[in-house]
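1. Need coordinates for the below:
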Amino acid sequence: MTTRWRLAPQSILFAVFLGALAALPPISIDMALPALVDIARSLHASSSQAGLTLSLFMAGFAVGPIVYGPLSDARGRKPTLLLGLVLFTMGGIVSALAPGIGVLLGARLVQGIGAGAGMTVALAVVRDLFEGNAMQHRLAAITVVANVAPIVAPSIGVGLLAAIEWRGIYGVMAVCGLLAALVTWAGLTESAPQRSAGVAVSGLRDGYRRVLTHRAVIGHILINGFGFGWMFAYVAGSPLVLLHILHVRPIVYAAMFAMTGAGIVAGATVNGFIGARGFESRGILATAICITLAASFGLIMLSVLHRTSLLTVMPLLVASTFCFGLAAPSATHGALDPIPQLAGVAGGLLTSVQMLCGAASSSVVALLFPALGIFAMSGVMAACALLAGMAWIWLGRRGGIETPSAVADVNPASSV
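-> Down below sits the predicted model:
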């Protein structure tokens, strides 16, 4: 009798699979960026309507995890993930075949809702199967894979646009969703610690009440959200600052953007390295927040002193994105660890808050830039870092996640 193939939790392939799930949203956003002009022209729409294909995707992605989290706790990780991937795939197919801008916008909303399952379930699965250092190491690996995606996605989008036009880009997204669904169906073993026959409203309410009133969970969710906020303030402000104020060439801007993206990957890699050597999460978070505060206020001082240049600005921006990569795995670990049986709810809330903070910070930068210039970006970055620091203080010593020496790195469920 042949043994059914499955993804082994300890394997590199398993870590890559979880990272790929988390990378679906940034790939789906950034890969479509080069196609916006062609979409507007092809569907006889305005540029603002074409831009809504990104906004509606992000709106769906922000809302979806609120449902997927408790659904995965009650009905299981695997069926919840399959539901999301089916929605993502169908949204991609309809987007590729859309006859008009209205259909495309609706399909992108559905695709965003589907994409929300990837990150939510990936985080919950990690909490189900790993503990201690092993859990933080897996979270760092997911952060690395998920943040490599937005670095390479625009270049992939440009190549696909030249080869198969904008509809082909959405077709490739659908293929990615289908492949992820097939791997999930064939190789993912259910990891939820307990499941029920249905999802009662009272159960949802109780689950969110427990998460929302747990100081350690909420404190770490806020730190992660504000960290994503300072990173997205940079993402929104960087083309305005580098292209319109510092007047760098587009190819130089692309290289600088890749450099800051590499900073995120480096930060997550360092987190996994020092976390495996017993550094406590509270100290890691404090270090990341303090460095970001220093870098943000450094950017403000450079503007006040009229010393802004590519050489003075870029090290501070790389430091800020490095610190998000450094903080994110520890913040995620702290949000998921305290209530294992509600890892789906906590992961869904963390994902939604992260996206909302990113959307809010980038919108504020765009709104204030015409009046404040570079201060809009550096000011929002500083504000997000200050809010993260306040959340860290509110968290208190008891909110710190210590590495328990007596706990095994891998949960017994991982060997089932």
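
2. okay, CA-based contacts and neighbour counts for the rest of this
-> Fine.

3. List of residues touching stretch 93-101?
-> Residues from elsewhere that reach stretch 93-101 (Cα atoms under 8 Å, 6 or more residues apart in numbering): 43, 45, 49-50, 103-104, 107-108, 166-171, 174.

4. Compute the first-to-last residue distance for it.
-> Its first and final residues considered, stretch 93-101 spans 15 Å by Cα to Cα, to the nearest Å.

5. Just the buried subset of the contacts of stretch 93-101, please.
-> 45, 49-50, 104, 107-108, 166-171, 174 (16 or more other Cα atoms under 10 Å).

6. Any chance of JSON lines for those residues, columns distance to Val145 and secondary structure?
-> JSON lines is the format used below for the buried ones among the contacts of stretch 93-101 (distance: Cα to Cα, whole Å; DSSP: H, G, I helix; E, B strand; the rest coil):
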{"residue": "Ala45", "distance to Val145": "35", "secondary structure": "coil"}
{"residue": "Gln49", "distance to Val145": "31", "secondary structure": "helix"}
{"residue": "Ala50", "distance to Val145": "28", "secondary structure": "helix"}
{"residue": "Leu104", "distance to Val145": "28", "secondary structure": "helix"}
{"residue": "Ala107", "distance to Val145": "26", "secondary structure": "helix"}
{"residue": "Arg108", "distance to Val145": "23", "secondary structure": "helix"}
{"residue": "Trp166", "distance to Val145": "25", "secondary structure": "helix"}
{"residue": "Arg167", "distance to Val145": "26", "secondary structure": "helix"}
{"residue": "Gly168", "distance to Val145": "24", "secondary structure": "helix"}
{"residue": "Ile169", "distance to Val145": "21", "secondary structure": "helix"}
{"residue": "Tyr170", "distance to Val145": "21", "secondary structure": "helix"}
{"residue": "Gly171", "distance to Val145": "22", "secondary structure": "helix"}
{"residue": "Ala174", "distance to Val145": "20", "secondary structure": "helix"}
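
7. Second chain to compare with the first, below:
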Amino acid sequence: MSIQQRTQYALILGMLAALGPLCTDFYLPALPDITAHLQVATSVTQLTLTASLVGLGLGQLVFGPLSDRMGRKVPLLASLVIFILASIGCAMATRMPDLIVARFIQGLAGAGGAVLSRAIARDCYAGPELTQFFALLMAINGVAPIAAPVLGGLQLALTGWQGLFITLALVGIAMLVVVFTQLAESYPPQRRQKQQGNMAASFIAVMRERRFMGLCLVQGFMLAGLFAYIGASSYVFQSHWQLTPQQYSYLFALNGVGLIVFSLGTVKLSGRWGEKPVLVGALVLSVIAAVILLLCGVVGAPLSVIVPVLFVAVSINSAVCTLAGAMAMQAQGQHSGTASAFLGTLMFIMGGVSAPLTGIGGTSFISMGVVLGGSYLLALLSYVLIARKA
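-> Next up, the predicted model:
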């Protein structure tokens, strides 16, 4: 594959992987408006985030194994068509139950881009190249958390929250055209013919690998912490610190920059010191940052102290997830689509569960810090007790 083809694939796969963050981040500034417009409780509106995250997880159970048998391109095109229709459904929703269902289907369809971008990368790369490509995917993917809330906040003032979902439908249409015209099939028929058994057998095969499972749990718990921040931060910073939707989007974008910087820095550090030591160091740093963040909330630290600590606590997530995801996929070849599906399903379901936990007893900075810190600690324990011993 030439450098030009490699760059083209990185951009396309990065945009496909970004469909997940777009589902979750683009409409975040509108959560308070949706709550008021549909006249529901804050915790009920947060279920729209949970629904999309669960959909993003469960959808990978369909598109991943299916791509091991049909190839990557056809399931990917189907997922984009469903994504477009679901986004239009979100914009047309007039009741909260309708919006929650549409968000679930939107997440289910968005899972196609998430799982198949990893599977296609595994088809084309292995070893250190795969780690570098994962980091590049996460860097490109990191543009979504930066741009999405900012653009969402700007559009919110012009079109209302329904217009945000129309924009997502237009993004889906653009991606459908790009994939159809520019993305070649990466999983040829001769490789598909080697696939034997049913989906259950494929999942059992990957689940038997202790190291793979341990690294899946590491990434899953880390993203559970990240989604606790995503789900609660809009309420915490706009209510407690009285930030406007636009100011909040800038804060969210700052942490998105950190995700990119830490992801790219991870590649250089792992090339010098090795993947394992860097992963362990990043896990330890994540727990330390989360503990400090929680203490800041307990003592009532000012926003000027909260912001830099939060920056580290959020940004370190990409370092851990880049390495854990690449190391988990490196051992997968024949069942790469299934392995990618399991990896993605676990992390999005765990993220979907963690988001509403911050709203129990009322969403606050403390509740956000407790869920984030607890998730990071469980990620460290998953590596020490499961992955490291494999």
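
8. Quantify their similarity with the TM-score.
-> TM-score of the superposed chains, computed with TM-score structural alignment, normalised by the length of structure 2, equals 0.87; 385 aligned residues with a Cα RMSD of 3.0 Å.

9. among the contacts of stretch 93-101 of structure 1, which two are most distant?
-> Ala45 and Ala174 (23.2 Å; Cα to Cα).

10. burial measure for His214 of structure 1, as a count.
-> Residues near His214 of structure 1, counting by other Cα atoms under 10 Å, number 15.

11. Aligned to it, what sits in structure 2?
-> Using TM-score structural alignment as the criterion, His214 of structure 1 maps onto Glu209 of structure 2.

12. Could you check how far that match is from His335 of structure 2?
-> 12 Å.

13. so where is stretch 129-143 of structure 1 in structure 2?
-> The aligned range for stretch 129-143 of structure 1 in structure 2 is 124-138, by TM-score structural alignment.

14. Excluding chain neighbours, what is closest to the residue mapped onto Ser340 of structure 2 from structure 1?
-> Counting by TM-score structural alignment, Ser340 of structure 2 corresponds to Gly347 in structure 1. Counting by Cα to Cα, 6 or more residues apart in numbering, the nearest residue to Gly347 of structure 1 once its immediate chain neighbours are dropped is Thr120, at 5.2 Å.

15. residues touching Ser202 of structure 2, list them.
-> By Cα under 8 Å, 6+ apart, Ser202 of structure 2 lies in contact with Pro65, His335, Thr338.

16. Of those, which is the most crowded?
-> Neighbour counts for the contacts of Ser202 of structure 2, by other Cα under 10 Å, peak at Thr338, which reaches 31 neighbours.

17. element containing that residue?
-> Using DSSP states H and E, Thr338 of structure 2 maps to helix 336-357.

18. Average offset of that helix relative to structure 1?
-> Average distance, helix 336-357 of structure 2 versus aligned residues of structure 1 after superposition (mean Cα distance after the TM-score superposition for structure 1): 1.5 Å.

19. and the alignment partner in structure 1 of Gln182 of structure 2, how many residues sit next to it?
-> Taking TM-score structural alignment, the alignment pairs Gln182 of structure 2 with Gly187 from structure 1. Applying other Cα under 10 Å, we find 15 residues neighbouring Gly187 of structure 1.

20. Just give the closest residue to Gly187 of structure 1, not the sequence neighbours.
-> That would be Arg6: by Cα to Cα, 6+ apart, it lies 3.7 Å from Gly187 of structure 1.

21. wait, doesn't the one you found sit right on Leu188?
-> Yes: under the criterion of Cα atoms under 8 Å, Arg6 of structure 1 makes contact with Leu188 at 5.9 Å.

22. Report the mean distance between stretch 112-123 of structure 2 and its aligned residues in structure 1.
-> Compared with structure 1 after the fit, stretch 112-123 of structure 2 shows a mean deviation of 0.5 Å (mean Cα distance after the TM-score superposition for structure 1).

23. cool, and stretch 367-379 of structure 2?
-> Its matched residues in structure 1 lie on average 2.0 Å from stretch 367-379 of structure 2 after superposition (mean Cα distance after the TM-score superposition for structure 1).

24. Identify the residues contacting that stretch?
-> Stretch 367-379 of structure 2 has contacts (Cα under 8 Å, 6+ apart) with 217-222, 224-226, 228-229, 232-233, 283, 286-287, 290-291, 293-294, 297, 354, 357-359.
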